[in-house]
Structure formats: structure tokens, C-alpha cells
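Asker: structure here, sequence nowhere to be found:
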């Protein structure tokens, strides 16, 4: 039960919602009225506060600016009706964020603060959850080092925030991918399976070079042999080869995506053959050439199920049989979409409803 004694709630005196064009949201450009803030100092987390969204005043010596000690997550809230907003597998986001924090030597808030804090924030800003079909409220939890000293060791103070943003579709069309033989995303023993801010910063330059060549994202290969598929910049990758759904196995270099896990569980429930294994880029190219690469798509919280229309590697491009969502990808998209909005059976109890009527 959320109470004002658990969360110190200060509401804005003037909402900005009437200034927002909900028909032209884009992604991550508009932010809701409030945010959740929790400070860590003297070895413990202080009382969580929900307060008006706004600037944070910090000094140039702030630890995170210099050493990058920061972790984040991505989730969404879905409009069901005027009384109910759904969260989807939010417990998985908590578990992954806790693992990510441990990997980069950061404390993390307890489970109740994370889950109930997000629910309390959604209740306060429930009007910001888009009603338009396909649009959602994006949820961005993040934690950063907040020491005011320049020292190359773990910070002793931190702040955990949750901000929210009404958004439209992340990808509006099928995507084109290219591999990189020069750059890598992660290596075993590194932080590739953590949602660590630096992972993304390091990928921006290769992604820009790919975009200059007409591609949307980099399809990352392994760090040592440069031949095994890993993931795409913003999502896990799946291919359907001769009726079998294949995705790279987790091994410490790939982010364990929430949508990835959902896709695998649903496909197995439907008796679709699923393989989590090492798969080479040559196998994908050969499948494309021989006509058995039936579908390719990315899966992620932001993208959901994003169809892939081209995969390029070393001067050779292949096109899947379906350049939009194929039968498998479309069924997965439709089912996940409907579960998130309580329009179909939720066989795995993935949805966490929030009563916003009170």
C-alpha cells in the first residue's frame, strides 16, 4: 500500500500537460510533471521523494561526470482505462538493475522502493499516460554517483531517480543493419550484460558511421573472432531460419532483455522451435542467399518487435523473406501488445496493474 508517509509527495502547482501535443510526441523529448528521487548517503538510502520534474543543481566535480558510474533501465506504462494503468514485467527491470549496480560497485534501492515508487509516480502522473493507440509512457529509472570530489574510486553518495516521458513509436519502419569488423560492443569479463551508461556511449561512434552508410544500427559481433552474432544497438536480435527461431545465447556480453525473454517464453508456449545458441553471421548470410532466412527482427522495450529488412556484412547484403513483420514477429508483437494492455490472456502473470482511480 502506497502512503504519503512512505513517499514524501510534493505536487506541482501548475501542470505542463496542456502544453503537450500528444499527436506529435516523438521519443524521449517530453517529460511528465513529477519525478522520484532517493538519496544515498552515510551508507543508507533516505526517504523517497516525489517532486516536480526539474533541473538538478550539481558542481563540475560531480563524480559521475568524470568516472561514468551510472546505470539505468527502461520500462513502459500502458493505458488500459481511466482506472487502470499497466506495468509489464517491471520486476525483471528491478532484478537487472540490481545486477548492473553490483557490477559497477553501486548500492541499489530495495525492491519495494523501486516497484512501489514507480507505481506511486504513475498514480501522480496518470494523465500523462497516452490514450492514443500505440503510444505509451516511457519510464526511465537511473542511478548516478554524486560525490563532489575527483577521485578514481567508487562514490560514497548516490542518487536514484525515475523520470517518465509520453512517447510514440521508437522505430516507424523496418531497420537496416550492418556489422562492424573494426569495433566491438563488449567482451567477456566486461560490462556487456549490464545496463551501464558507458556501454551506450561507446557505441555511438560506430552507429554514426553505420548511419552515414545508410544503415540504422550496428549488428554487433563477438569481440574475439568477429563472427558470432551478439545484439543490436538498442535491442536483442532474432532470426527465423527454416522454421526455427534463433537468438544468440547469453554469455556475459549480451544484455538479458526483458522483451527477449518474453519472446522466448511465448514462442515455446506456441511450440515454435527455439534455439538459444551461438550463431555466425555467415550462417545468417548463407540462409539469406538460400532463401531460408524467413524473418529477422529486434526485440526490446523501446522497439518491442522491430522488423529487419536488410543485414549487411563485408560487402554482402541479404534480405529476409519478410521485410515487414512476418508471421512469427507479428504474432509476437500482437500478443505482447495485447497482454500489456489487458486485452488478452496473461498466461505468465507479467502484468502489474496500477489502480489510478483514487
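Answerer: Thanks, I have the structure now. Predicted model only: the values in this text are computed from it and were never measured.

Asker: every contact and neighbour count from this point should use C-alpha atoms.
Answerer: Fine.

Asker: helices along this protein, start to end?
Answerer: 63-67, 90-103, 111-124, 197-212, 258-269, 281-290, 327-340 (DSSP state H).

Asker: mind giving me the packing neighbours of the last one?
Answerer: When you say that, I think you mean helix 327-340. The elements that helix 327-340 packs onto, with contact taken as 3 or more CA pairs under 8 Å, 6 or more residues apart in numbering; DSSP states H and E, are strand 84-88, helix 258-269, strand 293-300, strand 304-313.

Asker: single out the most deeply packed of the ones you listed.
Answerer: strand 293-300 (a mean of 26; mean count of other CA atoms under 10 Å).

Asker: give me the neighbour count for residue 214.
Answerer: Applying other CA atoms under 10 Å, we find 12 residues neighbouring residue 214.

Asker: who's in contact with it?
Answerer: residue 176 (CA atoms under 8 Å, 6 or more residues apart in numbering).

Asker: what about the strands in the stretch 51-200 of the chain?
Answerer: For the stretch 51-200 of the chain, applying DSSP state E, counting those that start in this stretch gives strands covering 70-72, 75-81, 84-88, 136-145, 158-167, 175-179.

Asker: put this next to the previous one:
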């Protein structure tokens, strides 16, 4: 791959107040771009001032949705080091998404190098307050101007950076989740295992309706029987029932989360029993009735750990752990964020210094 060309912006933005960052609302001074052309491959890596994209109205991504993305974070430690958390897993998943949508694979090691270079340019944007980080969004879009339902001959990979606070404005507090029984998000053989733009478009209507009823997120069931649990809109899901932690197996219609994988490794290292298997809502409801549903929590890069305090399903309201954070949820959150921020030892070799 060619050397990354760096073009520094002549006009730098004012940085936001670290106490009011929100999530995904502010963006740094620069972005990384990489082009793909059939017959030439990926080429012209460059860091340029953050600016709007110019796209032809017939650009394929605008009509047929050939787009994938990833999400990871950079953390500033107390010793002023900058750490990434398992970035190679994000690159592996990006290529799995590429494969599913007919997008050419990328060189994961080079993109990690590009991300490190971009962060080096905009490192002053990395916040240092508790719970803050620099969110990294790599994405790929089909850029050929053509109204034809086929794979594009050209693509653009872009990386943008955003200083963020907590994913939920209320912080790590148990959230209320509506179990979706009407709409379907993904099926086996579809796009559920890919981090594709269309997956998230398919979830928006249900999320709007859930928020109108006072729920933060939607828990999706399988599209065929509307019986088995899959994932939350932006997270994988775990349940602690009678001392055992259970999470839906990777069945071909849910996303393989990097945080999910990390949580399973941690739990097993603590000798906590973990099962990856099919879970029905009937099982969860029965456990709630039997008072054996001890905890539930979502996992993802954005929220890290999101305890679930309430599930609403088929007019049944299930209050979990009296609406409080459970011991396992808290320990997992403290451990993952401790490793990410360099406070706890990284015994799994998960972090990469920028």
C-alpha cells in the first residue's frame, strides 16, 4: 500500500466541553480516505480536513444501500497513553461484512495503521474525563454513479473520529427495553451477521415506537417464530439465570460483537458458567416469575455494559434485580473499562498503544 499522504487543515475547530459531549455529535478536524477502483484495488490513502462528501445523485450507495461500517474507541490513560481495544477484531468483522455485501476486502493491518496515524494527527481531541473516549467510525460506501442493482466498481473507505461521553446520557443505569413482537430485523442468510447500514434502517421504526412508550431500546426476536431472543438494536444481550450466564448463540442472524466476545472470555476466566444457546422469551418470562432471573445486560462498543432493569413483552412487565445494577454487570463494566483505560492489567493482551 502507498504511503499515507497527510494534509493538515488550515482552520481548526473549537473543541467541545468535555462535560457535555453526548455521543456522536462532535467530529475532529481530519478524516482518513481510501479509494477502491476495479482493476486497481485500494489506493490513494490520505488524511484530509474533515469536510462534506461530494456524491453524484446516481451514486449506488444512495439507491441500493451497499454500505458497511465499524465502531471502536481510543482511550486516554492516566499516564497519557492512547489505547485501542482489540482493533484487529473490528477489522476481521469489517471484512466479514464486506464479503456479505460484495465489497472488496481491506487490509486490516493497514487500516489499523491508518487509524493510528489519524488519531496521532487529532490526538488533542481525545477527552480525558471519566467515561469519555474517542469514538472511531470506519465505513465503506459504494461510490459508482449507476442505477443498476449490482456491486459497485468503485468504493470509498472513510474513517471519522468523534469525542464522546457516555452512550446513555443517564450513565450506567439500568435501561428499560421493549421486546419486539411485530417487526422483523434479520433472518439467517440475510444481513444480520454483517454490520451493514440496512440492518439499522430495518430497526428504526420499532425503536421509534418503543421510545414513544418510554423504552430505551428494542429486543429483537427471531423473524420466523417470533419466539427466540436475538439481540438488542445496538447490543448483544446476556441473562443471568439461577447463577448461570446465558447469551444467544451466533446463529447466522445476529452480530458477533467484540464486547460480547470479551465478556465471555472474562466470565470464563472468573469460573462463571456461560452458555451460548437458543433462548426463548418464554424461558425468560418463566425465570422472572420464578425469581431466578437475576440480571440482564447488553454489551457493545458504544455502551460497553448496559444493565437491563425492565423488559416488556406481550403486556408483561418484568422488573429485573429490582431495577438495580447487578453484581456481575458492575464487575464486568469495571473490568472492561479498567482494561480499556489502562487502570487494570491487560492480561488478555487486548489493548494496542497508538
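Answerer: Structure's in. What do you need? Being a predicted model, the structure only gives us computed values, none of them experimental.

Asker: how alike are these chains, TM-score-wise?
Answerer: After superposition, the two chains reach a TM-score of 0.96 (TM-score structural alignment, normalised by the length of the second structure), with 350 aligned residues with a CA RMSD of 1.3 Å.

Asker: picking that back up, mind putting the helices and strands packed on helix 327-340 of the first structure in a markdown table, distance to residue 227 of the first structure included?
Answerer: As requested, those are arranged in a markdown table below (distance: least, CA to CA, whole Å):
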| stretch | distance to residue 227 of the first structure |
| --- | --- |
| strand 84-88 | 34 |
| helix 258-269 | 21 |
| strand 293-300 | 18 |
| strand 304-313 | 10 |
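
Asker: residue 118 of the second structure versus the counterpart of residue 39 of the first structure in the second structure, what's the distance?
Answerer: Structural alignment (TM-score structural alignment) places residue 39 of the first structure against residue 35 in the second structure. Residue 35 of the second structure sits at a distance of 16 Å from residue 118 of the second structure (criterion: CA to CA, to the nearest Å).

Asker: of those two, who's got more company?
Answerer: Legend: neighbour count by other CA under 10 Å for residue 35 of the second structure and residue 118, higher for residue 118 (25 against 18).

Asker: now do the same for the more buried one: its match in the first structure.
Answerer: Using TM-score structural alignment, residue 118 of the second structure pairs with residue 121 in the first structure.

Asker: on that earlier part again, and of the strands of the stretch 51-200 of the first structure, who's closest to residue 213 of the first structure?
Answerer: Nearest to residue 213 of the first structure among the strands of the stretch 51-200 of the first structure is strand 175-179 (9.2 Å), distances taken as CA to CA.

Asker: quick check: the closest one compared with the second structure, mean distance?
Answerer: For strand 175-179 of the first structure, the mean deviation from the second structure after alignment is 1.2 Å (mean CA distance after the TM-score superposition for the first structure).

Asker: what packs against that strand?
Answerer: Checking 3+ CA pairs under 8 Å, 6+ apart, strand 175-179 of the first structure ends up next to strand 217-221, strand 304-313.

Asker: need the ones you listed in TSV (columns: distance to residue 29 of the first structure).
Answerer: Shown next, in TSV, are those (distance: least, CA to CA, whole Å):
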stretch	distance to residue 29 of the first structure
strand 217-221	21
strand 304-313	19
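
Asker: can you say which of those strands is nearest to residue 111 of the first structure?
Answerer: Closest among those, using CA to CA: strand 304-313, at 25.0 Å.

Asker: angle of that closest one against helix 281-290?
Answerer: 90 degrees (axes from the mean of the first three to the mean of the last three CA atoms, to 10 degrees).

Asker: mean deviation of strand 304-313 of the first structure from the second structure?
Answerer: Strand 304-313 of the first structure sits 0.6 Å off on average (mean CA distance after the TM-score superposition for the first structure).

Asker: gap between that strand and the chain center?
Answerer: Centroid displacement of strand 304-313 of the first structure relative to its chain, using CA atoms, centre = their mean, to the nearest Å, is 18 Å.

Asker: packing partners for it?
Answerer: strand 175-179, helix 281-290, strand 293-300, strand 316-318, helix 327-340.
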